[in-house]
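Novice: here you go, sequence then predicted model.
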Amino acid sequence: MQTKITIVGAGAAGIFCAGLLGQKGYDVTVFDNGKKLGRKILMSGGGKCNFTNLTVESSNYISSNPHFCKSALKRFTQWDFIQLVNQYNIAYHEKEHGQLFCDNSAQDIVDMLLKECQKGHVKFMMQTQVEDIDSDGQGFKLHTSRGMIDCENLIIATGGLSMPALGMTSIGYKIAEKFDIPVVPVRAGLVPFTLHKPLLDVLSTLSGIAIPVEVSNKRISFKENLLFTHRGLSGPAILQISSYWQAGESITINLLPDLTFDSSFKPLLAQNRNQTIKNCLAQILPKRFIEVLIRLNLIKDITVKQLDLKQQQDLYNTLTHWSITPNGTEGYRTAEVTLGGVSTDALSSKTMAVKTYPNLYFIGEVVDVSGWLGGYNFQWAWSSAFACAQAFN
């Protein structure tokens, strides 16, 4: 079988790129090992697909080269994708922090992308394993479970290792290594933390409780919800900080992100001085959580009036500087993104082409560009796919 352009990976970046190229008149075939197109799109955002964000900056991305993503993000912005969504009359809504979700279902986004592919007569070969790839300098030969495929141009859009249950594999990195393209070491990002057993035994009793916090390390902080689980800590704040966390490092949790000592916390204590600390704090934090803090000996089970001014300040400091050292993360099984990937040093930021193989391209999550939680990874998929498609005149 021969094809002008072969795309490996029928995820967000691969499908979008295929539609753009097909509509330019190119013969495009997309290969994927799964049964279903856009599997990660379909399950994202609780099935509603957080397809982009109203505010997209290069600072929302993690990469060994923080400037690499700027070109693609500038050439195809969130507004460009929103315009496409509007053309298909897909209803959507904004959540906190500029996140955009489908009103109905993530299937709306997949259907839109497939219709764009149909306009360009794109062919899909699903349940096809790519086993090896060779190059003769002019084109590529793909050894697949369906036989040999010859193509002039090859686009790798295989995603990362996150969510292996969806069929994600390391094939993209193996292809890069086959052509001596450096790969930045990969690890799970946007992933819940696990905890050491003594602390987990106590905190797991809070499973299901969420509280607004500001969580930080020495490099960055995020102000969002924290969710206690039976395995450890999750929620948006934890997922965000996990991408910046190094093994063995502690994180600091501010349990009172919107309360200052002088204007808020001190008056609260004054108004409830005859109550126990537990009952007083129950006005601003879940009572079950306060009981856990008492069990952990972080706060005392005494009345407010027993605290002098220094002890009041100490209590506030305890609640705003709770230090925890995670045991680790839940890994790729629940991670929403893979950090690291194909080195941007090897790629053109304008076309996503490999500098040493101008007809070989890498787009989407397989590249060493990872976004924050909130639609940023999908926007990178759209933007990098567009940049690649524009390389074909």
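Specialist: All right, it came through fine.

Novice: rest of the way, CA atoms for contacts and neighbours
Specialist: Fine.

Novice: from residue 97, how far off is residue 55?
Specialist: 8 Å (Cα to Cα, to the nearest Å).

Novice: which of these two has more residues huddled nearby?
Specialist: Legend: neighbour count by other Cα atoms under 10 Å for residue 55 and residue 97, higher for residue 55 (15 against 11).

Novice: residue contacts, the more buried one?
Specialist: 78, 98 (Cα atoms under 8 Å, 6 or more residues apart in numbering).

Novice: the same query, at a cut-off of 7 Å, please.
Specialist: residue 98 (Cα atoms under 7 Å, 6 or more residues apart in numbering).

Novice: can I assume it sits in a strand?
Specialist: No - under DSSP: H, G, I helix; E, B strand; the rest coil, residue 55 falls outside any strand and is assigned coil.

Novice: look up how far residue 319 lies from it.
Specialist: Residue 55 sits at a distance of 31 Å from residue 319 (criterion: Cα to Cα).

Novice: now do stretch 185-198: distance to the chain's middle.
Specialist: Centre-to-centre, stretch 185-198 and its host chain are 14 Å apart (Cα atoms, centre = their mean, to the nearest Å).

Novice: list the buried residues in it.
Specialist: Applying a neighbour-count criterion of 16 or more other Cα atoms under 10 Å, one finds 186-195 buried in stretch 185-198.

Novice: first-to-last residue distance for that stretch?
Specialist: First residue to last in stretch 185-198 (Cα to Cα) measures 31 Å.

Novice: ok, now stretch 58-71?
Specialist: Length of stretch 58-71, first residue to last, Cα to Cα: 10 Å.

Novice: who's in contact with that stretch?
Specialist: Residues outside stretch 58-71 that contact it (Cα under 7 Å, 6+ apart): 344, 349-350, 368-372.

Novice: what is the burial count for the nearest residue to residue 313 once chain neighbours are set aside?
Specialist: Spatially, and ignoring its direct neighbours in sequence, residue 313 is nearest to residue 261 (7.3 Å; Cα to Cα, 6 or more residues apart in numbering). For residue 261, the neighbour count with other Cα under 10 Å is 16.

Novice: alright, now check it against this:
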Amino acid sequence: MSGAHYDAIILGAGAAGLMAALTAGQRGRRVLLVDHADEPGKKILISGGGRCNFTNIHTAADRYISENQHFARSALARYTPSDFLEMVNRHGIAWHEKTLGQLFCDHSARQIVEMLMAECRDGGVAFSFGLPVTAVDHADGMFRVTIDGREHNAPSLVLATGGLSIPKMGATGFSLDLARKFGLPVVQTRPALVPFTLGEDEALFRSLSGVSTEVITRWGKTAFREAALFTHKGLSGPAMLQISSYWQHRTAIAVDFLPDAANDWLIEEKRARPRSAFRTALSRRLPERLAEALAERLQLDGEMATLRDADLRKAQGQLARWPFHPNGTEGYAKAEVMAGGISTKALSQKTMASAKVPGLFAIGEAVDVTGWLGGYNFQWAWASGRAAGEAL
């Protein structure tokens, strides 16, 4: 059965797809926005604990991971956090800034989805939600998308179905499959912003489930200072999620448990409180259960006065660069985003269009651009969606 003809068909009604649709629609383009889910923006709705960390005021291209570190720069420069915030303010959505430049809704993430849908309606965007796409073909300069037995046509197709993270929300590799079908290269994908798992050698730390403390975590030359959280499987919390995007299997991460401690602080503790136990000295600066576990691993016990200065200095060094050897991560089920994706080599950094297939675009998480935790990935979705929407 033949369907309608459009200027553009956008596959995926998440953050990037909604932005591309409203931008193109408000430019007078006839747009069909498609999603197999029964409502748009499902990942937006669960983000930020239901309050949507919709952007970060510190957005910059160096806070994104990609094979081409410069690819995101153009889109991010042309659509900034201030630009998105202008829309939020125009719709009367109350917001607040949390730590490290993260902006959240005061009330509900649903306000962001409703705002984007209202903007789409203002642009006359047509919607197809809750029905699967059964075929996508391209011939004679036209894309044909079959939905529920009806074929819809457009000279432009936008791949915006996201990545593989959080499959329980309906995430699939559909955009990646279509990219490969049309000959676009795909960078190896992996879970990112994801908790680590620890093996039996570090089971002692798994017993600390629920304990949290501020640390600096490092891998290679990359470091983040935020909270770390021990879980029954391993390591989580913002510091761990951040470093997970850089980590490579079978390598160690280093953790500084006392980033504000002065040099020789344990020596000073020994002189100030010689009768105090070593684990007690640690527990003055760290959660008690963590202090006990670290003291056990360091094999230092007894009163501080009985411990040699050399051993205390060695312990300080270990506490400043404590090695953890994750045996893996909790995978896409717990990953906030997917790293890797459609190669930026195949796309224009100005328009997100494929150089190889005229009229084909890719945006958002499906592309090999992955931001830090804290609103950066939403800002990439808005910026890349706007770039494509302006080019459609």
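Specialist: On my side now, so go ahead. The shown structure was predicted, so the numbers you read here are calculated from the model rather than taken from an experiment.

Novice: list the contacts of residue 116 of the first structure.
Specialist: Counted by Cα under 7 Å, 6+ apart, residue 116 of the first structure has contacts residue 19.

Novice: which strand or helix spans the residue nearest to residue 392 of the second structure when sequence neighbours are not counted?
Specialist: Excluding the flanking residues, the one nearest residue 392 of the second structure by Cα to Cα, 6+ apart is residue 24, at 6.2 Å. Using DSSP states H and E, residue 24 of the second structure sits in helix 15-25.

Novice: average offset between the helix or strand just after that helix and the first structure?
Specialist: Remark: after helix 15-25 of the second structure, the chain's next helix or strand is strand 31-35, criterion DSSP H and E. The superposed strand 31-35 of the second structure is, by mean Cα distance after the TM-score superposition for the first structure, a mean 0.8 Å from where its aligned residues fall in the first structure.

Novice: what's the matching range in the first structure for strand 31-35 of the second structure?
Specialist: Using TM-score structural alignment, strand 31-35 of the second structure corresponds to residues 28-32 of the first structure.

Novice: contacts for that stretch, please.
Specialist: Applying Cα under 7 Å, 6+ apart, the contact partners of stretch 28-32 of the first structure are 3-10, 18, 22, 122-129.

Novice: among the residues you listed, name the buried ones.
Specialist: 3, 5-10, 18, 22, 122-126, 128-129.

Novice: which of the residues you listed sit farthest apart?
Specialist: With distances taken as Cα to Cα, the most widely separated pair in these is 22 and 129, at 22.6 Å.

Novice: burial of residue 217 of the first structure, as a residue count?
Specialist: Applying other Cα under 10 Å, we find 18 residues neighbouring residue 217 of the first structure.

Novice: skipping adjacent residues, who's closest to the alignment partner in the second structure of it in space?
Specialist: Using TM-score structural alignment, the equivalent of residue 217 of the first structure in the second structure is residue 219. Excluding the flanking residues, the one nearest residue 219 of the second structure by Cα to Cα, 6+ apart is residue 253, at 5.1 Å.

Novice: tell me the spacing between the residue mapped onto the one you found from the first structure and residue 206 of the first structure.
Specialist: In the first structure, residue 253 of the second structure lines up with residue 251, judged by TM-score structural alignment. Taking Cα to Cα as the measure, residue 251 of the first structure falls 19 Å from residue 206 of the first structure.

Novice: cool, residue 53 of the first structure as well?
Specialist: 31 Å.

Novice: before we move on, back to that, the residue nearest to residue 392 of the second structure is in contact with residue 390, isn't it?
Specialist: Yes - if you go by Cα atoms under 7 Å, residue 24 of the second structure and residue 390 touch, sitting 6.1 Å apart.

Novice: determine which residue lies closest to the centroid of the second structure.
Specialist: Nearest to the mean C-alpha position of the second structure, counting by Cα atoms, centre = their mean, stands residue 337 at 4.3 Å.

Novice: more neighbours: residue 53 and residue 206 of the first structure, which one.
Specialist: Counted by other Cα under 10 Å, residue 53 of the first structure and residue 206 do not tie: residue 53 has more neighbours, with 25 against 19.

Novice: please name the nearest non-neighbouring residue to that one.
Specialist: residue 99 (4.7 Å).

Novice: quick one: map that neighbour onto the second structure.
Specialist: In the second structure, the residue matched to residue 99 of the first structure (TM-score structural alignment) is residue 102.

Novice: what about that match, neighbour count?
Specialist: For residue 102 of the second structure, the tally of surrounding residues (other Cα under 10 Å) stands at 21.

Novice: isn't it up against residue 372?
Specialist: No - here residue 102 of the second structure does not reach residue 372: they are 11.2 Å apart, not a contact under Cα under 7 Å.

Novice: now do the helices in the first structure.
Specialist: 12-22, 39-43, 70-75, 78-87, 107-119, 171-178, 197-203, 236-242, 266-271, 277-281, 287-295, 309-320, 376-390 (DSSP state H).

Novice: tell me which of these sits nearest to residue 150 of the first structure.
Specialist: Ranking the helices of the first structure by proximity to residue 150 of the first structure (Cα to Cα) places helix 171-178 first, at 15.7 Å.

Novice: residue 37 of the second structure: neighbouring residues, count only.
Specialist: Residue 37 of the second structure: 18 neighbours (other Cα under 10 Å).

Novice: report the contact partners of it.
Specialist: 129-130.

Novice: then the one 4 residues further on?
Specialist: Neighbouring residues of residue 41 of the second structure by Cα under 7 Å, 6+ apart: 13-15, 113.

Novice: mapped onto the first structure, which of those hold?
Specialist: On the basis of both residues aligned by TM-score structural alignment, their matches' Cα atoms under 7 Å, what survives of these in the first structure is 13-15, 113.
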